[in-house]
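Colleague: sequence and predicted structure are below.
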Amino acid sequence: MTTIDLDKVLDKAWTDKSLPEILAAPVAALKGVSDRDGELLDEAFGVKTVADLADLKYVRWAQALAALDTTAE
């Protein structure tokens, strides 16, 4: 099972929310992602929520390629 420190990946307002609420949240709920970043992701890829971003095929492709990198530590 993978664990994640929500304080490190979410804006403070979202750290006490349930997983379904976080997945339905705008991408700006992620630490370091601004409202403008969220607008641009929506314009470019139709990404509105954290779940949309996680399901974006380009993100999945990049993660798969990174997983193949045997030089990464």
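Modeller: Received it, and whenever you're ready, just let me know what you need. Remember, predicted model here, so these are calculated numbers, not experimental data.
Colleague: rest of the way, CA atoms for contacts and neighbours
Modeller: OK.
Colleague: just give the nearest non-adjacent residue to residue 53, would you?
Modeller: Spatial nearest neighbour of residue 53, chain neighbours left out: residue 47 (5.8 Å); criterion: Cα to Cα, 6 or more residues apart in numbering.
Colleague: A further structure is provided below for comparison with the first:
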Amino acid sequence: MATINLGKVVDKAWVGKGLTEVLAAPVSALKGVSDRDGELLQEAFGIETVAALAELEYVRWAR
């Protein structure tokens, strides 16, 4: 399994937070994902957290 530097994948407000906090965070905590993007993910797939995005079957297929 690859190691992820969370500081490189989350917005500044989330740098230094633990993995548990980041997984529970809204998807907009990820770099490049706006609040509006988060709303659209919620509308389309019911995604509200980073963890839910990671478990989305389409993300797993792409990975």
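Modeller: Received it, and whenever you're ready, just let me know what you need. What you are looking at is a predicted structure, and each value in this text was computed from that prediction instead of being measured.
Colleague: now the TM-score, please.
Modeller: Laid over one another, the chains give 0.92 as their TM-score (TM-score structural alignment, normalised by the length of the second structure), with 63 aligned residues with a Cα RMSD of 1.0 Å.
Colleague: ok, back up a step: surely the residue nearest to residue 53 of the first structure is within a helix?
Modeller: No: according to DSSP: H, G, I helix; E, B strand; the rest coil, the state of residue 47 of the first structure is coil, so it is not within a helix.
Colleague: gap between the corresponding residue of the second structure for it and residue 40 of the second structure?
Modeller: Residue correspondence to the second structure (TM-score structural alignment): residue 47 of the first structure is matched to residue 47. The span separating residue 47 of the second structure from residue 40 of the second structure equals 9 Å under the rule Cα to Cα, to the nearest Å.
Colleague: could you pull out the helices in the second structure for me?
Modeller: 6-9, 19-24, 35-45, 50-55, 57-62 (DSSP state H).
Colleague: I'd like to know how many residues surround the closest residue to residue 35 of the first structure other than its chain neighbours.
Modeller: If the residues on either side of it in the chain are set aside, residue 35 of the first structure comes closest to residue 28, at 5.3 Å by Cα to Cα, 6+ apart. Counted with other Cα atoms under 10 Å, residues neighbouring residue 28 of the first structure total 19.
Colleague: could you do residue 27 of the first structure as well?
Modeller: The criterion is other Cα under 10 Å. On that basis, residue 27 of the first structure has 27 neighbouring residues.
Colleague: what's near enough to touch it?
Modeller: Shown in contact with residue 27 of the first structure (Cα atoms under 8 Å, 6 or more residues apart in numbering): 33, 35, 38, 47-50, 53.
Colleague: what does residue 6 of the second structure give?
Modeller: Taking Cα under 8 Å, 6+ apart, we find residue 6 of the second structure in contact with 15-16, 19.
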